[in-house]
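Undergrad: prediction below, plus the sequence it came from.
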Amino acid sequence: MNLPQFNDIWQETTNWQPSPDQQLLFDELYNKIIETNKYLNLTRITTPEEFWEKNLWDSLAPLMGYDLNNKKIIDIGTGGGFPGIPGAIAFNRGQFTLMDSTTKKINFIAQLAQDLNITNITTLVDRAETIGQEKAYRKQFDFALIRAVAETSVCLEYTLPLLKKNGTAILYRGNWTQEEEEKSKKIAHLLGGNIEKIVNQNTPLNNNIRHCIYVKKIGNTPKQYPREVGKPVKQPL
């Protein structure tokens, strides 16, 4: 089954469109997801148009203002592989680490990357609280992506410890309020970050509300963050 291409929408909304090879990979990705979804719950999104909008466009639109090629990127709580897999296809010289605590999902992504010959994906079964305190990952990434995982304060505590100085955390959100913005600015500052911009770009087919929060790492994250597993969610900053 082939996905709609919507090249005109890609161009109008992101100033980019996939090459024929990338479009073919998107089609293969969709087919693998649908096939695997029969026995492993990867996504509730199954129609071609919905998959294009919510898993491809929604993953990539927030990234298109940046060049992720030759950068190190981590996708935290990747689930079925979004936004990490579309990101790795679009920026095939970026080094993507896709991390999730669910082994079955990460095993699926590792196999899919092998099957589709996507060579710039590394997989990791772990928790953000754990790797944020490990030398191999702390302060190692240029970009940290986090989509639909938890409230903003938790996302900031998960992402900022992993970033190099001048790295960028990209937080994918739905609704966004002024109150949330004020609170998030303070938490970002505490963790060594600064909210650079907030972009509202709703989805192009169904006009679903989308906000993207871009947070620059400007200083060091205090050593006690991230806190131990479960604490950021149970006792948010």
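TA: Cool, the structure landed.

Undergrad: rest of the way, CA atoms for contacts and neighbours
TA: OK.

Undergrad: in the protein, what residue spans correspond to strands?
TA: All strands of the chain, identified by DSSP state E, fall at 72-76, 95-100, 121-125, 141-147, 163-173, 193-200, 211-217.

Undergrad: list the buried residues of the first one.
TA: Neighbour counts using 16 or more other C-alpha atoms under 10 Å place 72-76 of strand 72-76 among the buried residues.

Undergrad: ok, back up a step: quick one, which of the strands of the chain gets closest to Arg44.
TA: Between Arg44 and the strands of the chain, the shortest gap by C-alpha to C-alpha is with strand 141-147, which sits at 15.4 Å.

Undergrad: what's in contact with the closest one?
TA: Applying C-alpha atoms under 8 Å, 6 or more residues apart in numbering, the contact partners of strand 141-147 are 71-78, 82-84, 155, 159-160, 162-164, 166-173.

Undergrad: angle of it against strand 72-76?
TA: Following axes from the mean of the first three to the mean of the last three C-alpha atoms, to 10 degrees, one obtains 20 degrees for the angle between strand 141-147 and strand 72-76.

Undergrad: for strand 141-147, buried residues please.
TA: Going by neighbour count (16+ other C-alpha under 10 Å), the buried part of strand 141-147 is 141-147.

Undergrad: second structure for comparison follows:
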Amino acid sequence: MDSIQQRFVQRLKEKGIEINDTQLQQFETYYELLVEWNEKMNLTGITEREQVYEKHFYDSVTLAFFVDMKRVENLADIGSGAGFPGVPLKIVFPHLKLCIIDSLNKRITFLKAVSEGLGLKNAEFLHGRAEEWGHKRGYRDSFDLVTARAVARLAVLNEFCLPFVKPGGVFAAMKGTDPTEEITDSAKSLRELRGEITDVDAFRLPFDDSERHIIRILKTAFTPFKYPRTPGLPLKKPLV
């Protein structure tokens, strides 16, 4: 274990999360695959090893500081890109049944290669639009926890993500800077999609002191059938 890994392990341990050597090796393999595939396709602008461990791996796992993952059986990550936060959370909490949905098939191909390289079990990677998968049986109103990291403004994210959450489940939107304005603009979408904000967790990353916010939204009832609307419409005409 080198100094980068030691800091990563120690920072997680300070938050009550311990990982073993196998899990640490999975993170290292993930990093190697990310850099290798990034030469062929644009997955991330962050490729320096320490930065990946801090700004991708650690940042992804911060969701577990505020949500009890032991009580989560299945997790959907919408618009995951290179697998953040879904894959790091799956590594740390292998009991999770993970579903990642992304609109770019090349990224799904990468994630399947990552899953195979890391030996992940109960992990599903789906190509397509959230607006389409959100209407499919087995996915709609089905997940304990749904998350999205830096995908879109909250009013749009609610329509992408809340249809996947089971009533009583949680949608956690992972944001950077202060989301107060986004939260204000999301009032209509929350009403329409049967969501209620319960917490906004504000914190700073330990290495560069950058702001982070996690907006936790309780799903209060089944999603009305007309949502999500047809692909592209939530972005073009957000529920504001």
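TA: On my side now, so go ahead. Because the structure is a prediction, the values reported are computed rather than measured.

Undergrad: picking that back up, mind putting the strands of structure 1 into a markdown table with distance to Lys32 of structure 1?
TA: Conversion of the strands of structure 1 to a markdown table gives the following (distance: least, C-alpha to C-alpha, whole Å):
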| stretch | distance to Lys32 of structure 1 |
| --- | --- |
| strand 72-76 | 20 |
| strand 95-100 | 17 |
| strand 121-125 | 16 |
| strand 141-147 | 21 |
| strand 163-173 | 24 |
| strand 193-200 | 31 |
| strand 211-217 | 28 |
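
Undergrad: ignoring the adjacent residues along the chain, who's closest to Ile183 of structure 2?
TA: For Ile183 of structure 2, ignoring the flanking residues on the chain, the nearest one in space by C-alpha to C-alpha, 6 or more residues apart in numbering is Leu154 at 6.7 Å.

Undergrad: buried ones in the lengthiest helix in structure 2, by neighbour count?
TA: In structure 2, taking DSSP state H as the definition, the longest helix is helix 21-38. Residues of helix 21-38 of structure 2 classed as buried by neighbour count (16+ other C-alpha under 10 Å): 23-24, 26-28, 30-31, 33-35, 37-38.

Undergrad: mind picking the one among the residues you listed that's closest to Tyr139 of structure 2?
TA: Tyr30 (26.5 Å).

Undergrad: excluding sequence neighbours, find me the nearest residue to that closest one.
TA: Leaving out its chain neighbours, Tyr30 of structure 2 is closest to Val114 (C-alpha to C-alpha, 6+ apart), at 6.4 Å.

Undergrad: contacts for stretch 27-44 of structure 1?
TA: Here stretch 27-44 of structure 1 has contacts from 1-3, 46, 48, 51, 79-80, 105, 112, 116, using C-alpha under 8 Å, 6+ apart.

Undergrad: restricted to helices, list these.
TA: Those of those mapping onto helices are 48, 51, 105, 112, per DSSP H.

Undergrad: identify the farthest-apart pair in those.
TA: When these are compared pair by pair using C-alpha to C-alpha, the farthest-apart members prove to be Pro48 and Lys105, with a separation of 21.2 Å.

Undergrad: before we move on, the earlier item: can I get the ones in helices among the contacts of stretch 27-44 of structure 1 in CSV with neighbour count?
TA: CSV is the format used below for these (neighbours: other C-alpha atoms under 10 Å):
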residue, neighbour count
Pro48, 16
Phe51, 20
Lys105, 20
Leu112, 18
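
Undergrad: and those as TSV, adding distance to Ser184 of structure 1?
TA: Output for those, formatted as TSV (distance: C-alpha to C-alpha, whole Å):
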residue	distance to Ser184 of structure 1
Pro48	35
Phe51	30
Lys105	30
Leu112	36
